[in-house]
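[1] I'll drop the sequence and a predicted model, then ask my questions.
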Amino acid sequence: MDFLNILSNAIRGAFGPEAAIYALAAVGLNLHFGFTGLLNFGQVGFMLVGAYGTAVPVLSWGLPLWVGVLIGMGCAIVLALILGVPTLRLRGDYLAIATIAAAEVLRYLYRSEWAQPLTGGVFGLKSFANGFYAINPYSSDLELGWLSFSSRSLWVMTVAWGAVALATLLVAALVHSPWGRVLRSVREDEMAARSLGKNVFAYKMQALILGGVLGALAGSLLAINTQALNPDSFMPIITFYLWTIMILGGASRVMGPIVGSIVFWFLLTVLDSFLRQAIGSGLIPSSVMASSDVGAVRFAAVGLGLMLLMLFRPAGILGNQKELRLDVR
């Protein structure tokens, strides 16, 4: 087995475009749950409207890509208002039900025949980010011995990790401000925050909008990275990957989503490469596991790892167990 190849694949996975995009979406989710206590189980819905809000204006109306990104973020604001106005005055589980249902409704709406003229329906959309790659400053691939990155991946990584850095700095500034301290008080005890004259609904709505916008930006970058959109790429399981990343890194920690995404994708890619090489070399007989089973096995292993993490370190790698309880009501 080529362990150097396994390691190089794992490093590319840990720092590649997908890791950065998921980290950005998890930063928004962390603002929802980690700092405010909002049970958002539909972050993928914000990613979906951000992705299609970026692609549709470019293909249908000929607008520049950066305008499409702004439209995608605007769609996230509208979605947050639609979800938040009727639910944020109620218990947290109402928001959880509304968000996971809304994400699925949007997926079916975008893949419907009625929406096909704009969204492409089940066939999706393609080749809408050519302008982005036309200004790629990297003229050649990056070769670091046994580790390499394509110029295309380098360009997306630069933009995506730059967006993660800016979002992290923004969240760090906000949560250490008086506004952020109110969010923490809302997370810990809404009644106490209300008794001090704070408009809890307004603060929740602001957090939901800001976290949703970050999710939409992640969706835009996901669309740009793949240059192909399909509604079925935004399944509910994406949200639970984001929850895994957030909990793994440490909810309520500014750097938690970044650490969680790097570790998550490193482990996922290590396991995938190891299993495929083990099957190819005969170390694992085909009668025990086939290559088509690798995808399911690696996510089952991640699920098992998350269960062990919740048992032995429920606050995550960077989290403070004394500060955050994961049974927010």
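    That came through fine.
[2] only C-alpha atoms for contact and neighbour calcs from this point on.
    Noted.
[3] list the contacts of the residue lying closest to residue 31 once chain neighbours are set aside.
    Leaving aside its chain neighbours, residue 31 sits nearest to residue 211 (5.8 Å; criterion: Cα to Cα, 6 or more residues apart in numbering). For residue 211, the contact set (Cα atoms under 8 Å, 6 or more residues apart in numbering) comprises 27, 28, 29, 30, 31, 32.
[4] look through this structure and tell me its longest helix.
    Secondary structure of the chain per DSSP state H: the longest helix is helix 200-226.
[5] list the buried residues of that one.
    200-201, 203-225 (16 or more other Cα atoms under 10 Å).
[6] nearest to residue 309, of the contacts of residue 211?
    Set against residue 309, the nearest of those by Cα to Cα is residue 30 (17.7 Å).
[7] you'd agree the closest one is up against residue 248?
    No: with contact defined as Cα atoms under 8 Å, residue 30 does not reach residue 248; the gap is 11.6 Å.
[8] name the SS class of the closest residue to residue 32 other than its chain neighbours, please.
    Counting by Cα to Cα, 6+ apart, residue 32 lies nearest to residue 38, which is 5.0 Å off, once chain neighbours are set aside. Put simply, residue 38 is coil when judged by DSSP: H, G, I helix; E, B strand; the rest coil.
[9] putting a second one here so we can go through both:
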Amino acid sequence: MDFFTGLLESMLQTALSPITAAFVLAAIGLNIHFGFTGLMNMGQAGFMLVGGYGFVISTMNGVPFFLAILISMAASALFALLLGIPTLKLRGDYLAIVTIGAAEILRMVARLANLTPITGGPSGIQSPRFREEFNALSPLPEGRTSILGLDYINTGVDDWWSRIVSWGLVALFLLITWLLIRSPWGRVLKGIREDEDAVRSLGKSTFSYKMQALVIGGVMGGFGGIVMALPAAINPDGMGRATTFNIWMIMLLGGAATILGPLLGSILFFVVRLVITSVAAQFVPASVLSAQQTEVLSWVLIGVLLMLLVIFRPQGILGNKKELSFNV
């Protein structure tokens, strides 16, 4: 009984983790790109890296907190422009290849030993070097608070303040997405996704709309990079190909072209992985499965579950089959 009580508490901790919120933010941006516009962006981790490093480097150089946020947004938008201007005329697999290549170039540049004084190189930058001003903004009193069995310090590392800000951003971007997609602008995006030539025949600049979607979704991904960096550190290898694939898995799990799909997908993704590893560690002898093998097994089972989902419910948990028409 103690095991299951502890497991439920761990599930709640995982669901409310800032890292989970960071992936929700990145998945919301990817949903703008692919779910609503039909852009095969396989480099969302690149936007997280640009946004995260833009904020961290600015803060470490004495830039005020909110100005550092604006610099991060500008860096993400600039990356979207540089990426989109030569590539948005591409479709399907070709756009996917270019975007994943661009993200990998950024990651390898950030890992360069010559840039260690700026980016921290392969080791990255630890959060105590850039989160002091973030902590100073906290209105919470000193001490610890326990809610629903979860006990954290109010402000510091692994704190309530980070969780409040992270999930506040999630709520804000979900609301912004809902408003945008309900607007005439959002209806044009859906039209581009379903039949770009038809939208172009109506006199709409599909390139302009796709660029706007790429910028907005990229900025949301940049905020995901900021939130991912705040709890512990920012590291280029933490925002590589695997991160992009996980974001895609999250979006497809919850349902592409849905408002709450990224939220549900991210929570389920991390919670299911936690349940698999915890149950295996508890009930499978170490002689059969070591801790490392259990970790690998969790990824294998998640992959199998995703395959079954794509086969039997390709629209995802919250998705609608009518939203699965993509002009790629």
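    It's in. Treat the numbers as computed from the prediction; the structure is a model and nothing was measured.
[10] superposing both, give me the TM-score.
    In this superposition the chains share a TM-score of 0.93, using TM-score structural alignment, normalised by the length of the second structure; 321 aligned residues with a Cα RMSD of 1.6 Å.
[11] closest one to residue 293 of the first structure out of the contacts of residue 211 of the first structure, please.
    The closest of the contacts of residue 211 of the first structure to residue 293 of the first structure turns out to be residue 29 (Cα to Cα; 30.2 Å).
[12] look up how far residue 311 of the first structure lies from the closest one.
    22 Å (Cα to Cα, to the nearest Å).
[13] more crowded one of the two?
    Using other Cα atoms under 10 Å as the criterion, residue 29 of the first structure and residue 311 rank with residue 29 on top: 33 against 10.
[14] how far away is that one from residue 215 of the first structure?
    8 Å.
[15] need the overlap of contacts for the two.
    With Cα under 8 Å, 6+ apart, residue 29 of the first structure and residue 215 have common neighbours residue 43.
[16] so where do the strands sit in the first structure?
    Residue ranges of the strands in the first structure, as given by DSSP state E, are 125-126, 142-144, 147-149, 228-229.
[17] deepest of these, which one?
    Mean neighbours per residue, mean count of other Cα atoms under 10 Å, is largest over these for strand 228-229, with a mean of 22.
[18] point out the other helices and strands that that one packs with.
    strand 125-126 (3 or more Cα pairs under 8 Å, 6 or more residues apart in numbering; DSSP states H and E).
[19] just give the nearest non-adjacent residue to the counterpart of residue 118 of the first structure in the second structure, would you?
    Correspondence of residue 118 of the first structure to the second structure, assessed by TM-score structural alignment: residue 118. Spatial nearest neighbour of residue 118 of the second structure, excluding adjacent residues (Cα to Cα, 6+ apart): residue 57 at 7.0 Å.
[20] quick check: the gap between the one you found and residue 186 of the second structure.
    34 Å.
[21] now residue 99 of the second structure
    From residue 99 of the second structure across to residue 186 of the second structure, the span is 23 Å (Cα to Cα).
[22] thinking again about what came up before, how about the residue nearest to residue 31 of the first structure, what's its match in the second structure?
    Checking TM-score structural alignment: residue 211 of the first structure goes with residue 217.
[23] all helices of the stretch 201-328 of the second structure, in order?
    206-229, 241-254, 261-283, 291-312 (DSSP state H, counting those that start in this stretch).
[24] mind putting the ones you listed into JSON lines with distance to residue 160 of the second structure?
    What follows is the helices of the stretch 201-328 of the second structure, written out as JSON lines (distance: least, Cα to Cα, whole Å):
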{"stretch": "helix 206-229", "distance to residue 160 of the second structure": "13"}
{"stretch": "helix 241-254", "distance to residue 160 of the second structure": "24"}
{"stretch": "helix 261-283", "distance to residue 160 of the second structure": "18"}
{"stretch": "helix 291-312", "distance to residue 160 of the second structure": "28"}
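[25] that's all I had, so thanks and see you.
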